[in-house]
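Colleague: following is a predicted model, sequence given first.
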Amino acid sequence: MLAQPGGGRGRIVVVSGPAGSGRTALLAEALDGLAPPLALLSAQCSRAEQNLPLGVVRQLFAAAPLGPGPARRVAELLRRGADGADPRTGEETAHMSPEDAAVAEELWAVVAGIAARTPVGIVVDDIGHADARSLAYLLYFVRRSRTVRTAMVFVEPDETLPVCPLFQDELHQRTDVEYIRLSLLSHPGISEILGARLGGLNTPGLTEECAEVTGGNPLLVHAFATDVESGPPAAADGRGAAVGDAFRQAVTLCLRRSGAEALEAARVLALLGDRSSAALLGRALDVPPRTADRLLALLRGTGLAADGGLRHPAVRAAVLARTPDAVRTGLEARVARVLYDSGAPSPVVASYLTAAPGPLDVADERWTWAVPVLRDAAELAAAENRVPQAAAHLELAHRSASGGCDRAAILVDLARLQRRSSPRAALRRLDPVVRHLATSRFDAAHAAVMVRCLLQDGRHAEARELLRRLDGTGSGRRDPAAAPKRLLGLWLAVSYPGVAREFSADAAPWQSTRGPESDGDALRWRATRLLASVLGGGGDERGIHEAEQALRIYHVTEHTLEPLTLALSALVYADRAATASAWCSTLLAESGLVHAPAWRAQLDSLAAQAALRQGMLPDAERHAAAALSGMTAGDWGAEIGTPLATAVLTHLAAGRPDDAGTLLQRPVPAEMHDGRGGLHYRHARGRYCLHTSRPHAALRDFLDCGVLMQRWRMDAPGLVPWRSGAAQALARIGETVRARRLVAEELDMLRAGPPGRSYGIALRTLAAVSRPERRPDILREAADVLKACGDRYELAAALVDATDAHETLGESKRARYAARRARGAAESCGAHGLLDRLRPPTGAQAGSEPVLPGGAELSGAESKVAGLAAMGYSNRDIGRKLHITVSTVEQHLTRVYRKLNVTRRQDLPAPDTRLPAALL
């Protein structure tokens, strides 16, 4: 049409299509290479110049082939038309005044004059952005173009509403107007473009992916090809091509060409993601449904949208990447409100709220719902171990909450969440709550949580002050503080009994039948009551069964961690170490503990205790090391005594007293001794002192344990066998009668229940302080009990003692049999210290038994005692080196004197060979 505009009549073509469909490219292709005769008058419309009167008409005549005179006349006419422009826009501007009609008539006469000489082409690109005055003049030209050699081409975008609807109406009424409608590319069209751009890189898979991402929009297809050219190679099937900057820029350009409304709609759809719909779009934009439908249709026309939302995640990412933060924040808040009103789940709504920086204005009634939604979403996220999301929700809720009590409650939730990784950091976050509770009215449940945190961190003075305030509140059955107080009192009695004495808890917490009114605290109440019962000397089978049921049902969460660990402790102290160990392994295997190192450390500590009580020394050492490395000493706070004690006892059992001593040199908080962990620590230190020949220091630690356990009414041998330890220390210093009395007392306590590990340990201790002829029978019973309960280390120790007992009595055959059993048990659990006691002297292995001259009739034990005595060692030193009592040394020497026919140690001859280095 442009090449042959003759025939004496005008022709009109309207080119339309969505943004990015190639309208301007098509126009450029048509104009490229056109040769005279054609006077081309062209204009490029722009949204930025839409308010300039006659801006488009001015562009048309700027390119007209006019002489100086006509050019000045046209300029004057354009000035007159612009000065008289009607400030109104829209359809009314098409009704021209006589002055406008006169100007338009003269301008059209100029066009007709040019057309008389040569055909005229009038081309207007993006006419949707033309100023209203120019459209009125162009419409005047269209009405008169039938008899003038003109070719008019108007490129009309789909995305804009007409500034002058009358212009479009008149074009549609004419039968001689030709329309060219550009649509999105088909798969063959996409493949053709990619083939031309990429050559051999194009594959059917790449074409398919391009169609999925771009929807066939030519602008986006070319951008896709650019990114493929500059990006890494795609997979063999052509899939997985990288979408980069070119594509993102093309999406932004396409949206900007589509108009401000379409751009905002695309941003809302990008935020809505899979939840997109016309209804939600309309609510978020606050526009009528028909407007939302129109905007969705416009975006579908560009290929950016499909169905009710954006076409592809790559489009969504491109839209969000080019959205300014301030704009995105406002849209996210609007989307959050829309989703809340539509009944979306709390986590979905909260994800939009937390994306906005700064607190929400909850004083505005439009946002009063936000804080509860955030807290609910945080709880769900924490339950699913999405800790960062939960923390973000709670942080925003805390910044947005208005009341002091609400803010304190949210801080408590935040602290619970942070305790997964660092209890001390969590407590520091709660410092404002501590100050608030110390000076203001407070919620008893929050105060109870704070008391727990303060005690565990070693801040006992603040905890005591808070307890005094809590103790002064009402405690009637209907008082809301009654249930939290009873539960706190019970927890204090089993965890920090040194502090519990200052709080008016039940006199015997394990005997209390008053449970919490709240169902949420029922699990904690049952677990704590079971532990209290076990520590008080009870703990029936029904309670143990309930503990196992709870471990079977519940997973580890902020709310269940404490009751589950209390239940595990009850199993350990009730001599159910194997059961506790199995449940520790199950809980440690839960994936949720990946983001909770503090939880893992607590469970590792319990697993180490259970493994040690089964004699599984390598497992105990591994879990104890994991517990101490999983949390810093500061995070363990006043509870470090338990894992530290387990590690010390494990090193001693493994024959590494130096490592145990190194652990005991670590500083520990004094407040640790107010709690159960302090008992474990004193007992472990006593065992170390006993192992390193300091029986008086060991006795002091054991007796201190006894005093505290009796004062705290938790005198259970399953917790700490202090009587057995004290009896061994007393035997070392020669107070055998007192030692027997303590062991008998412990056995009397244990006979009430089924024989377990604690009973076996007490029997082994009894054998050590009994007459030599009674020891084998007592140790045989101890070995049977320990074998039945599954403690391989204590079994090995009992068998080693039995070996020594039989040697003392000269029962060599029985001694060898016991030694073989002892060696197998010691090797199976890694008890190298016991193996050293069983190992024959170095000289015996070389054929030179380190015995005295003429002492062929002496047993191995008698030879060792006699050799050390001949070298000048005292009876006490000999007992320490051979790990036997002073009484046993004396009995050995009595038999040696009789066999060698001497009356004193000075008469003992020197040994033929050196004793083993381990004895020296």
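Modeller: Now that the structure is in, tell me what you want to look at.
Colleague: CA only for contacts and neighbour counts going forward, please
Modeller: Will do.
Colleague: what about the helices in the stretch 701-850 of the chain?
Modeller: Assigned by DSSP state H, counting those that start in this stretch, the stretch 701-850 of the chain shows helices spanning 722-732, 736-750, 757-768, 775-789, 792-808, 812-829, 832-838, 842-845.
Colleague: just put these in JSON lines and tack on distance to residue 485 and mean neighbour count.
Modeller: As requested, these are exported to JSON lines (distance: least, Cα to Cα, whole Å; neighbours: other Cα atoms under 10 Å):
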{"stretch": "helix 722-732", "distance to residue 485": "32", "mean neighbour count": "27"}
{"stretch": "helix 736-750", "distance to residue 485": "32", "mean neighbour count": "19"}
{"stretch": "helix 757-768", "distance to residue 485": "34", "mean neighbour count": "27"}
{"stretch": "helix 775-789", "distance to residue 485": "38", "mean neighbour count": "21"}
{"stretch": "helix 792-808", "distance to residue 485": "41", "mean neighbour count": "27"}
{"stretch": "helix 812-829", "distance to residue 485": "45", "mean neighbour count": "19"}
{"stretch": "helix 832-838", "distance to residue 485": "48", "mean neighbour count": "19"}
{"stretch": "helix 842-845", "distance to residue 485": "64", "mean neighbour count": "14"}
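Colleague: now those as TSV including distance to residue 96?
Modeller: Shown next, in TSV, are the helices of the stretch 701-850 of the chain (distance: least, Cα to Cα, whole Å):
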stretch	distance to residue 96
helix 722-732	110
helix 736-750	112
helix 757-768	108
helix 775-789	107
helix 792-808	108
helix 812-829	105
helix 832-838	110
helix 842-845	124
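Colleague: what about the residue lying closest to residue 271 once chain neighbours are set aside, neighbour count?
Modeller: Using Cα to Cα, 6 or more residues apart in numbering and skipping residues adjacent in sequence, the residue nearest residue 271 is residue 332, 7.0 Å away. Residues contacting residue 332 under the criterion other Cα atoms under 10 Å number 23.
Colleague: ok, residue 46 next?
Modeller: Residue 46, neighbours per other Cα under 10 Å, totals 18.
Colleague: how near is it to residue 136?
Modeller: Residue 46 sits 17 Å away from residue 136, going by Cα to Cα, to the nearest Å.
Colleague: thought the residue nearest to residue 271 was touching residue 273?
Modeller: No: using Cα atoms under 8 Å as the test, residue 332 is too far from residue 273 to be in contact (12.0 Å).
Colleague: residue 897 - how many residues pack around it?
Modeller: Residue 897: 16 surrounding residues under other Cα under 10 Å.
Colleague: please compare the first structure with the one that follows:
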Amino acid sequence: MKFVHHRAEMSILGEMYDGVAQGRGRVALIGGPVASGKTSLLGRLADHALDSGAVVLQAIASDSERDLPFGVLGQLVQSPAVPAGMADEFAALIEDGATTLAGDPNAARQHTSRAVATALLKLSRTAPVVLVVDDLHHADEDSLHCLLFLMLRIRTARILVALGERTSDRSVGPAFHAELVRLPHCRRIRLTTLPADGVVELVTGELGIDAARLLAPGYHELTGGNLLLVHALLEDHRTAGGPAEPSPGFAFRNAVLSCLRSSDPLALDLAAAVAVLGDAGRAADLAGAGADEAVRVLGDLESAGILSGGRFRHPAGAAAVLEAIEPGRRGRLRRRAARLLYEEGADSRSVAEMLVASEDLDEPWVATVLRTAAEQALAEDDVEKVVRYLEPVSRLGDDAQRVAVTTLLADAEWRVSPVAAERRIRALAADLGVAASAPGPVRHLLWHGEAEEAVEGFGKQIENTGMSLDAEALCLSVACTHPALAKQLPVPARPAGTRPVPSGTVVDTQWRSARILRAVLRGRYGDNVVVAVEQILQSTRLADATVQPLTFALRALMYAGSTDRALPWCERLLEEAAKRRAPAWQAVFSALRAEIAVRQGGLPAALEHGTKALALISAPSWGVAIGSPLASLILARTEMGAHDEAEALLAQPVPAAMMRTVHALPYLYARGRHHLATDQVYAALRDFMAAGELMTAWGIDLPSLVPWRAGCAEAYQRIGDRAKAAELVDAQLNLVSDSNAAALGATLRVLANTHELADRPPMLKKAVDEIQAGGDRLELAKVLADLGRTHHELNETSRARMVVRRAWHVAQDCRADAVCRELQPHMSAEDLKPASETGDTDRLALLTSAEYRTAALARHGYTNREIARKLFITVSTVEQHLTRTYRKLKVGNRADLPAGLEPSVAGTA
């Protein structure tokens, strides 16, 4: 170890030695904290004395030899430097003294001390004698007596006695110190750890000035100047390949342990207590030490640079201490620490951190603390800690406790991996029959299609114990997602406007959302459904227990014809799920966002969000709900004309249990649309009919959920059965609510195509109005395409051209390539050119904003009256705008208006 500190102290020792050589005996008492350099200082003194021709006798006291009579003295007089004849004499004296101690200890000590002192004084006449004793605090009493006897008699002898001891150590005894320090020829030297500049000097000597500039401040911070620790950091630095910052490793951890083991016997216990508790506040209680003792030893550890402010300077130090403890003892220590914190009312999270690594957790207070801590962690979206807190007690306690703890664990894990949560719940259900009778496990099992037995057991429990509030909410939820299973459960009928629980509770949210969605699915909802749903959305915080209620609320808006109202809520929830690091939540709301996009005709958005939904969690994690994101993707790919990609999506396996849930309905419909688009008409008909059979059997025959009759009607038209198509679409029209503009418009489009050619335009125009109000751009493109073709077949060329152009641009905006391909035969080459290529851009710049908006709507097939209604102006004003537009653009009528006119650019829909 390179000596870079205590130069002043070494100079003092050198001066003392010089005086000894001239016959002035001296005693040096060197004290300091552990690893402060006293051993190095004593070694340097011994080397200097040897080089000067002195007889150097050395000894190191050891706690293991504290009871050995004259142990330290024996080491001194048996040193190789003792002349051979004198060595035998010393050996005989030690042996004789040890033998006679039992009879008369005082006499034996006096006799041995006098004889040894006489021999050493005689030896000092031939050459200076230096006695070096390190770790004096471990020396046996007999040796201390002899040393004191000698030191009292060396003032005029050529003898230097250098003693090294640990500061604040009480094992030597105050009497010895009192006698020693009153000697006029004794000098006390107190050592400290390296100051900051000393660490800089040491690191510079080892690594160079540049490395010292980077590392020395951190080294001093981590070690407090403890020489052993600084050298350990240097070793770790070399082992790690020279990182640019301090990196405590194996050597540092070992050095910490070495310091503690070289300290007071209580030091390791107190250090372990500090490592467990995180600070020294309750360390004495945990270690079972007296307050005064603890203060002294902890003070020593502060002086030695092990602790700072009652804490380890680096986590590696605490980790080293804990690793050195036998695992069982470590667990018990943490358990006692947890109990101490619990009894003084500490935060549950602090207590839980102690408990999770301890043993014997089967006590009521332990489970309570861990559950409370887990709930706090869950509120902070820390799933990892929830699992760590609850895992140890998931198999403890009575049945009810195990169900509650495992359900909470599954709820937390579901955020990240629903399939992991399902495995946990399934194991619980297998080990504990009542698990399937609890609402929490049943909800998880429903998601993964393992619910038949669970629902049956749940129904029996209701029969035996009555309908609880949780049970009532679950029954309503099952009716919304698993209508076939719902028949096994009682669904209570409450008078309108009544609630089973106070507003604002989670159960109330679950109950209300499920009740509203169930009413919507059955077509039994009124005009106030949007208000009721938005009250839920406004008052419900996203959480494990509210994900399903919130999705129910969004679906109720969509199926009631208010998809535009669902969109901002869905995006808000999707953003929150992302912020809270919950991939499963994100996946659920991404799937809903994709469905909203499909319903609004936003095919690129549907593709983006549907793909994201399937990427966020694995296919097995989706369980039976995988049908929803797949349906959106299949529909988007189909309408975009990407039939190979749609076919690949259909090749993805889906759970058989999905076909017994509502998630089968959009999947069957999407598969039917793909089959219809690829001329597999009978396969399409089979899919649409399958969806219809399920919906009618389940009592949720709602066209806005899945318009299976319209799908069948289009298929029947393809095979020439117009009568059957008309029958089906008429039946659908009777089921569509007048308030659901999008569903009504889509139904009118299909219905119009079952009528004679001359009867179609009025129906298709009404469909256009309804669809525009409903906001489905893809359906608008389709109905405009049908209207344009109808005008074309009726030889209304000018009108046909305008409507087809409008359909083309709407379809392009949706990326509906399939519709665009159908329209191409009815469009001129000029119509297909963008404005930049036709030279329209400069001409359009001549128009005012009002003229542009009017002309854009006119070019896309709107009548003057329709334009006036949309722009809130009079028909006369429309005519004036068009007249000026024709003059500026040098065209004769609306059929000649340029292709560059777009309603979206004009700021209108």
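Modeller: Structure's in. What do you need? These numbers were taken from a predicted model, which means no experiment stands behind them.
Colleague: among the helices of the stretch 701-850 of structure 1, which is nearest residue 326 of structure 1?
Modeller: Closest to residue 326 of structure 1 of these, according to Cα to Cα: helix 812-829, at 64.5 Å.
Colleague: counterpart of the closest one in structure 2, which residues?
Modeller: Across structure 2, the stretch matching helix 812-829 of structure 1 (TM-score structural alignment) is residues 797-814.
Colleague: how far off centre is the matching stretch?
Modeller: 50 Å (Cα atoms, centre = their mean, to the nearest Å).
Colleague: what does stretch 606-615 of structure 1 give?
Modeller: 28 Å.
Colleague: likewise stretch 568-576 of structure 1?
Modeller: With Cα atoms, centre = their mean, you get 30 Å for stretch 568-576 of structure 1.
Colleague: against structure 2, where does it fall?
Modeller: Going by TM-score structural alignment: stretch 568-576 of structure 1 matches residues 554-562.
Colleague: tell me the centre residue of structure 2?
Modeller: Closest to where the C-alpha atoms of structure 2 average out (Cα atoms, centre = their mean) is residue 382, at 5.4 Å.
Colleague: hey, where'd the helices end up in the stretch 801-909 of structure 2?
Modeller: 817-823, 829-832, 835-838, 840-844, 849-859, 864-871, 875-889, 903-906.
Colleague: so which of the ones you listed is the most surrounded?
Modeller: helix 849-859 (a mean of 23; mean count of other Cα atoms under 10 Å).
Colleague: strands of structure 2, start to end?
Modeller: Remark: strands assigned in structure 2 by DSSP state E are 26-32, 55-60, 129-134, 159-166, 186-190, 307-308, 311-312.
Colleague: now distance to residue 67 of structure 2 and mean neighbour count too, for those strands, in a markdown table please.
Modeller: Formatted as a markdown table, the strands of structure 2 follow (distance: least, Cα to Cα, whole Å; neighbours: other Cα under 10 Å):
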| stretch | distance to residue 67 of structure 2 | mean neighbour count |
| --- | --- | --- |
| strand 26-32 | 23 | 23 |
| strand 55-60 | 14 | 22 |
| strand 129-134 | 17 | 24 |
| strand 159-166 | 18 | 26 |
| strand 186-190 | 27 | 17 |
| strand 307-308 | 32 | 22 |
| strand 311-312 | 34 | 22 |
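Colleague: output those strands as TSV; include the columns distance to residue 665 of structure 2.
Modeller: TSV is the format used below for those (distance: least, Cα to Cα, whole Å):
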stretch	distance to residue 665 of structure 2
strand 26-32	81
strand 55-60	86
strand 129-134	86
strand 159-166	81
strand 186-190	86
strand 307-308	66
strand 311-312	62
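Colleague: which among those strands is found nearest to residue 680 of structure 2?
Modeller: Using Cα to Cα, these put strand 311-312 closest to residue 680 of structure 2, at 73.5 Å.
Colleague: so that closest one corresponds to what in structure 1?
Modeller: So strand 311-312 of structure 2 sits over residues 309-310 in structure 1, by TM-score structural alignment.
Colleague: what does stretch 623-640 of structure 2 give?
Modeller: Residue span in structure 1 matched to stretch 623-640 of structure 2, by TM-score structural alignment: 637-654.
Colleague: any figure for the gap between residue 252 of structure 2 and residue 462 of structure 2?
Modeller: In terms of Cα to Cα, residue 252 of structure 2 sits 63 Å off from residue 462 of structure 2.
Colleague: among these two, which residue is more densely surrounded?
Modeller: residue 252 (25 against 16).
Colleague: next, count neighbours for the counterpart of residue 121 of structure 2 in structure 1.
Modeller: In structure 1, residue 121 of structure 2 lines up with residue 112, judged by TM-score structural alignment. By other Cα under 10 Å, the residues close to residue 112 of structure 1 number 21.
Colleague: for residue 112 of structure 1, give me its contacts.
Modeller: Contacts for residue 112 of structure 1 (Cα atoms under 8 Å, 6 or more residues apart in numbering) come out as 148, 149.
Colleague: what's the answer for residue 409 of structure 2, then?
Modeller: 386, 387, 390, 391, 421.
Colleague: ok, the residues you listed in structure 1: which stay?
Modeller: Compared against structure 1 with both residues aligned by TM-score structural alignment, their matches' Cα atoms under 8 Å, those retain 387, 390, 391, 421.
Colleague: now do the same for the second one: its match in structure 1.
Modeller: For residue 390 of structure 2, the aligned position in structure 1 is occupied by residue 394, per TM-score structural alignment.
Colleague: wait, isn't that match in contact with residue 372?
Modeller: No: using Cα under 8 Å, residue 394 of structure 1 makes no contact with residue 372, being 10.1 Å away.
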